[in-house]
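S.K.: I'd like to go over a predicted model; first the sequence, then the structure.
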Amino acid sequence: MAERQRRTPRQARAGSTIDAILDATFQLLEAEGVERLTTNHIAARAGVSIGTLYQYFGSKQDILALIAQRRAETVRDAIAETVIARPELGSVRTIVRALMHGFEGSPATRQVLFDALFHQADDGMLARHHQVFLASITGKARLEVELSNESAFVLTHAAIGLLRAAAAEPELGLDPMVLEDELVRLMEAYVAALATLQAGRRTKP
């Protein structure tokens, strides 16, 4: 039976409340920025009491962390589907676009969510995303290159790190379309270098 069907009415209400809190937080981030974001404002926008909010979240940072985690899960799953369906180099642009647009919102909002995601790295969240991604494509993706744990780490974290830096420096006025081209070029060059290296190893006696 599907998870949604197994939920009790109480679980469904809890899920709806959490979704309302997350949506309200994102809306306030977009409208007023993180500096003016408080749990009281979030509760009011979500239509719940402050006590109800604290039943689910210990702090504003916990709410931001869950938003960032859900965005990261969506991006991770979209990339896994792309890698499985289209293992050729042409899929790199689709992957870059998933990374760029998975964390929607203004540059300031994206920076807050990227920071929340990287803050979770302290408790191993990014490592778990990385492991889930590798597990999801193992045995399913027919890649042009073999991705070791290290090379997969470089591919995913290099792009995420650069996008986080771009969100943190809006004064640079980076053109999103040009930035997309540059990220695609970077990732394609890395994948091509891996392919060349692995081909050379296979031809050695």
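M.R.: On my side now, so go ahead.
S.K.: switch to C-alpha atoms for all contacts and neighbour counts from now on
M.R.: OK.
S.K.: Give me the most central residue, this protein.
M.R.: Nearest to the geometric centre of the chain sits residue 72, at 2.4 Å (Cα atoms, centre = their mean).
S.K.: Look up how far residue 123 lies from it.
M.R.: 15 Å (Cα to Cα, to the nearest Å).
S.K.: before we move on, back to that, now the residue nearest to the centre of the chain: closest residue in space, sequence neighbours ignored.
M.R.: residue 102 (7.3 Å; Cα to Cα, 6 or more residues apart in numbering).
S.K.: from what I can see that neighbour touches residue 74, true?
M.R.: Yes. Judged on Cα atoms under 8 Å, residue 102 makes contact with residue 74 at a distance of 7.2 Å.
S.K.: Longest helix in this structure, by number of residues?
M.R.: helix 176-203 (DSSP state H).
S.K.: ok, and here's another one to check against it:
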Amino acid sequence: MTKRQQFDLKEKKSPRQARSKATVGAIIQASAQLLEEEGYAALTTNGVAERAGVSIGSVYEYFPGKEAIVAAVATQLVEVSLQKMQAALLSVEDMDFEPAMRSWIYSLYAVSRDQHRLLKVLLFQVPFIHKVPAVEGLRTELFRLALVGASKTREHLFITPSRESLYLITTMTGSTLLQLAIMPPPGLQVEAIIDELAHKMVQWLHELRDSPPPG
């Protein structure tokens, strides 16, 4: 039996001063660009240093290797995406429920679409992507956002979706939108698919309202 490969995904230290933060930011940005252009296998610390305009010593001052750099890229992508999702959720607070659902789903799709090239590399080429803590915790964060959205459901439909229903809604919506962003189906209109998804979600919630409680 072969021993499972171990990856060092932690930064050596966190930057504290503005200059060091700028250096780490440049390293992460350069790595994201190279991942999109050349893929994970071709990524090297020397290439990152050259693209970032820093010395190789500066790279190794903060990261033990390319795996930790890629983990930082993934972490930043998750954090920025969650911030955009939170902002999108706040932006529909004053809308009627069905338009709000449609706008919310479009916003989620836009988050994935804008980063679809990087997402494709991270998901299909990086062997340890699901071991990155931010990626591991993404489902929990999405569920938390779904719980926030459920408060609007209570306002407009007078129902409280079960945690199981919210899990299904979150998982099905997230998986569908990610698939649309990184591998759009040929011959089908993305806008029409998103409209149908939003309609189905609203329909499902109406059915939950009208269904008698279990047991």
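M.R.: Good, I have the coordinates. Given the structure is predicted, the values throughout are model-derived calculations rather than measurements.
S.K.: what sits against the residue nearest to the centre of structure 1?
M.R.: 102-103, 129 (Cα atoms under 8 Å, 6 or more residues apart in numbering).
S.K.: still on that earlier bit, ok, the residue nearest to residue 72 of structure 1 to residue 143 of structure 1 distance?
M.R.: 23 Å.
S.K.: Tell me which of these two has more neighbours.
M.R.: residue 102 (19 against 15; other Cα atoms under 10 Å).
S.K.: Residue in structure 2 paired with that one?
M.R.: Matched to structure 2 by TM-score structural alignment, residue 102 of structure 1 sits across from residue 111.
S.K.: my read: that match touches residue 84, true?
M.R.: Yes. Contact between residue 111 of structure 2 and residue 84 holds when scored by Cα under 8 Å: they sit 7.2 Å apart.
S.K.: Please identify the residue in structure 2 that aligns with the residue nearest to the centre of structure 1.
M.R.: For residue 72 of structure 1, the residue aligned by TM-score structural alignment is residue 81.
S.K.: Could you check which helix or strand contains that match?
M.R.: Taking DSSP states H and E as the criterion, the element that holds residue 81 of structure 2 is helix 66-91.
S.K.: how far apart are the following helix or strand past that helix and its match in structure 1?
M.R.: Under the assignment DSSP H and E, the closest C-terminal helix or strand after helix 66-91 of structure 2 is helix 97-114. On superposition with structure 1, the mean distance recorded for helix 97-114 of structure 2 (mean Cα distance after the TM-score superposition for structure 1) is 2.1 Å.
S.K.: got the angle between helix 97-114 of structure 2 and helix 190-210?
M.R.: 140 degrees (axes from the mean of the first three to the mean of the last three Cα atoms, to 10 degrees).
S.K.: tell me which residues of helix 97-114 of structure 2 are tucked away?
M.R.: By 16 or more other Cα atoms under 10 Å, the buried positions in helix 97-114 of structure 2 come out as 97, 100-113.
S.K.: Can you tell me which of these is closest to residue 89 of structure 2?
M.R.: Of all the buried residues of helix 97-114 of structure 2, residue 89 of structure 2 sits closest to residue 104, with 6.3 Å by Cα to Cα.
S.K.: Tell me which residues touch that closest one, please.
M.R.: Counted by Cα under 8 Å, 6+ apart, residue 104 of structure 2 has contacts 88-89, 92.
S.K.: which one of the residues you listed is nearest residue 181 of structure 2?
M.R.: Of those, the one sitting nearest to residue 181 of structure 2 (Cα to Cα) turns out to be residue 88, at 17.5 Å.
S.K.: Distance check, residue 118 of structure 2 against residue 73 of structure 2.
M.R.: Counting by Cα to Cα, the gap from residue 118 of structure 2 to residue 73 of structure 2 is 9 Å.
S.K.: swap in residue 32 of structure 2?
M.R.: With Cα to Cα as the criterion, residue 32 of structure 2 and residue 73 of structure 2 are 6 Å apart.
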